[in-house]
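1. Please find the sequence and the predicted model below.
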Amino acid sequence: MMAKEYNETTNKLTNKDLKNLGLRSMFYQTGFTFEKMQGNSFGWSILPGLEKIHGKDSEEVSKALDEYGVDFINTEQHAASFLMGLVLSMEENRADRKLIKNMKTGLFGSFAGIGDAIFWFTLLPISGSIAASLCKQHSILGPIFFLAFWILMAVSRVFFLKAGYKLGSGAISKLTENAKALTKGAGILGVMVVGAMIPSYVTFEFPEKLKLFGTVGVQSIFDSVIPNLLPALFVGILYYIFKKKKVSIVVLILAIIAFAILMSLLGWL
């Protein structure tokens, strides 16, 4: 969709709106599904912002959700709040929606790593250790401290959403000037992120007892070349069949089930 098709007015989201959206994002994980991960949650979280920008009954709201609002995303919750602010700012400033989608897809993986490292790998064990130490001393301050700290961390999503919104407003001119390059780069990064997630969701390996010439394990051969090579090849083949050969998803699913049963009966998987 071209930028000229958007509403002409901008800056419709007030500080109160951003605060409410940040508090709404505290329920971000409630819409989790295995198909889109946090996709439905992201769309639900930004919905009031889109309605404020375009009008509650505007078709632009559903168009924005269809384009980038409910597609696959899996990131850390504070990072998600930041991305919500960034996305809403770009939408409000009439950025191209394909650019918004690619920016969101390209950033959520790297933002997840940053958010996990800060909040769940650093602040969680530190706060838990402090709380456990207080509890060991039979102090009621232990659970109170832990609950208060993580309530504060939950409310801090308001700050992250506002930060993303402010960054989006300030960077919108640079983003639009380099939209073509950014769209291509973000798209490539997004594909890389999804590709890197393949080993987490696809398991494809030969049993240890399956050996080549009775000596070398078949699986060890693939592992010595590139770890997790088989899942990547398997997904690549499925993508080729789906994209190039136009085979339906239902047929692919049935074929995978049949293939898995056959390989299991042969003792090869």
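-> Ah, there it is. Numbering: from 1, shown residues only.

2. contacts, neighbours, all on C-alpha from now
-> Fine.

3. Now for residue 177, how many residues are close by?
-> Residue 177 has 10 neighbouring residues, counting by other C-alpha atoms under 10 Å.

4. how close does it sit to residue 169?
-> 14 Å (C-alpha to C-alpha, to the nearest Å).

5. Which parts of the stretch 151-269 of the chain are helices?
-> Read by DSSP state H, counting those that start in this stretch, the stretch 151-269 of the chain holds these helices, from start to end of the chain: 157-177, 179-196, 198-201, 218-225, 229-243, 249-266.

6. For those helices, state which one has the densest average packing.
-> By mean neighbour count, with neighbours taken as mean count of other C-alpha atoms under 10 Å, helix 157-177 ranks first of these at a mean of 19.

7. List of residues touching it?
-> Outside of helix 157-177, the residues that reach it under the criterion C-alpha atoms under 8 Å, 6 or more residues apart in numbering are 18-23, 25-26, 78-79, 81-90, 93, 95, 182.

8. structure B:
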Amino acid sequence: MSENNMKNEVTKKDLYKVGVRWLMSNTSAWNWERMQNVAFAWSMVPVLKKVTNTKEELGHALSRHMSFFNTEPTIGTPLIGAVAAMEVQKSKGEDIPDDVFNAIKSGLMGPMAALGDSLFASTGNALLLSFGMGLALEGNILGPVMFAVIWTAITIGFSMWGIQFGFKEGMKIMDSEIFSPEMISKATAFLAILGLTVVGGLSAQFISLKTKIAWGNGESVTKLQDIFDGLMPGILPFILVMVIWYLHDKKNISVMKLLLLLILIGAAGSLIRLF
């Protein structure tokens, strides 16, 4: 290794800087054309400054990372670390064309996004929310506090580990068993089942819907809710969840519109003593 390379050796501190930049900017300057490309390039700066000697070299390296990039921010961190390692290898004389950088990113950002969305965006959030909501409904302020603290700790912890792991693996990350198509397929399938189970449990526990419709008089009053409970306890919350899912997933109605619709129906139902 040359004296220049020894002087500009990339350290763990530099990699932590990469991780912090990515954590703080992964959705900044997001655009429809290239999505997270600006955040990716900006995150590489601490490493690129160490492995380039002129502004022209730094500019070319940054341009190399302005191509399309999009993945799940947390699970995708090993890929960022791997690309940083490739930049170090390139600075030491290895012939790594720009197309190889793009090929590595294109090959892994999709599978990592699928795994990350299943693990963090759905299952992980659902598990943490079930814990936090349970405490919050009992009037315990630790519910939202614990959710925020645990979510932040997991996100930061995995992101920093992911950068270090990816840097250690370098281009070998393409052959890593952890991110192999078979492993990702099995993991996403398992997480999907777990996520649906958790969401189902949350729906049954936290969604309450009962009707006040009744007919008759005196001792012969018949309550519609008793009929529903005899058919299947919790049938009205179940129907509500399925209707909301259908409107959102099949009719592409936004979450905000559905929330407003629920508020209006709830208010009207309460006024006419339907619910």
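-> Thanks, I have the structure now. Remember, predicted model here, so these are calculated numbers, not experimental data.

9. TM-score for the pair, please.
-> TM-score of the superposed chains, computed with TM-score structural alignment, normalised by the length of the first structure, equals 0.57; 165 aligned residues with a C-alpha RMSD of 2.3 Å.

10. Residue 53 of the first structure: which of the helices of the stretch 151-269 of the first structure is closest?
-> helix 157-177 (13.3 Å; C-alpha to C-alpha).

11. quick one: the closest one to chain centroid distance?
-> Here helix 157-177 of the first structure shows a centroid-to-chain-centroid distance of 18 Å under the convention C-alpha atoms, centre = their mean, to the nearest Å.

12. ok, back up a step: kindly present the helices of the stretch 151-269 of the first structure as TSV, with separate columns for distance to residue 55 of the first structure.
-> Conversion of the helices of the stretch 151-269 of the first structure to TSV gives the following (distance: least, C-alpha to C-alpha, whole Å):
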stretch	distance to residue 55 of the first structure
helix 157-177	19
helix 179-196	26
helix 198-201	39
helix 218-225	54
helix 229-243	37
helix 249-266	36
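
13. List just the one of these that sits closest to residue 71 of the first structure.
-> Using C-alpha to C-alpha, those put helix 179-196 closest to residue 71 of the first structure, at 12.3 Å.

14. Please check which part of the second structure that closest one corresponds to in the alignment.
-> Under the alignment (TM-score structural alignment), helix 179-196 of the first structure falls on nothing in the second structure.

15. Aligned counterpart of residue 45 of the second structure in the first structure, please.
-> With the correspondence set by TM-score structural alignment, residue 45 of the second structure lines up against residue 47 in the first structure.

16. Now for its match: which residues touch it?
-> Shown here is residue 47 of the first structure, whose contacts under the criterion C-alpha under 8 Å, 6+ apart are residue 61.

17. got it, and residue 10 of the first structure?
-> Contact analysis of residue 10 of the first structure by C-alpha under 8 Å, 6+ apart lists 53, 92, 93.

18. Select from those residues the one having the most neighbours.
-> Ranked by neighbours (other C-alpha under 10 Å), the contacts of residue 10 of the first structure are led by residue 92, which has 25 neighbours.

19. Could you turn the buried ones of the contacts of helix 157-177 of the first structure into a ChimeraX selection?
-> Here the buried members of the contacts of helix 157-177 of the first structure are turned into a ChimeraX selection, burial being counted by 16 or more other C-alpha atoms under 10 Å:
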select :18,19,21,22,23,25,26,78,79,81,82,83,84,85,86,87,88,89,90,93,95,182
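
20. Show me what residue 76 of the first structure aligns to in the second structure.
-> With TM-score structural alignment as the criterion, the equivalent of residue 76 of the first structure in the second structure is residue 72.

21. Might one say that that match is in contact with residue 119?
-> No. Taking contact to mean C-alpha atoms under 8 Å, the distance of 10.0 Å between residue 72 of the second structure and residue 119 leaves them out of contact.

22. Return the mean post-superposition distance for the host helix or strand of residue 125 of the first structure against the second structure.
-> With elements delineated by DSSP states H and E, residue 125 of the first structure resides in helix 124-136, which encompasses its position. Compared with the second structure after the fit, helix 124-136 of the first structure shows a mean deviation of 0.5 Å (mean C-alpha distance after the TM-score superposition for the first structure).

23. Which neighbouring elements make contact with that helix?
-> Judged by 3 or more C-alpha pairs under 8 Å, 6 or more residues apart in numbering; DSSP states H and E, helix 124-136 of the first structure is in contact with helix 141-155.

24. The helix it packs on: average distance to aligned residues in the second structure?
-> Comparison of helix 141-155 of the first structure with the second structure after fitting gives an average deviation of 1.2 Å (mean C-alpha distance after the TM-score superposition for the first structure).

25. what's that helix packed up against?
-> Other elements packing on helix 141-155 of the first structure under the criterion 3+ C-alpha pairs under 8 Å, 6+ apart are helix 124-136.

26. in the helix it packs on, what's buried?
-> Residues of helix 124-136 of the first structure classed as buried under the neighbour-count rule (16+ other C-alpha under 10 Å) are 124, 127, 128, 130, 131, 132, 134.

27. possible to save these as CSV with distance to residue 62 of the first structure?
-> Compiled in CSV, the buried residues of helix 124-136 of the first structure are given as follows (distance: C-alpha to C-alpha, whole Å):
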residue, distance to residue 62 of the first structure
124, 37
127, 41
128, 42
130, 46
131, 45
132, 47
134, 50
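
28. Give the equivalent position in the first structure for residue 261 of the second structure.
-> Taking TM-score structural alignment, the alignment leaves residue 261 of the second structure unpaired with respect to the first structure.
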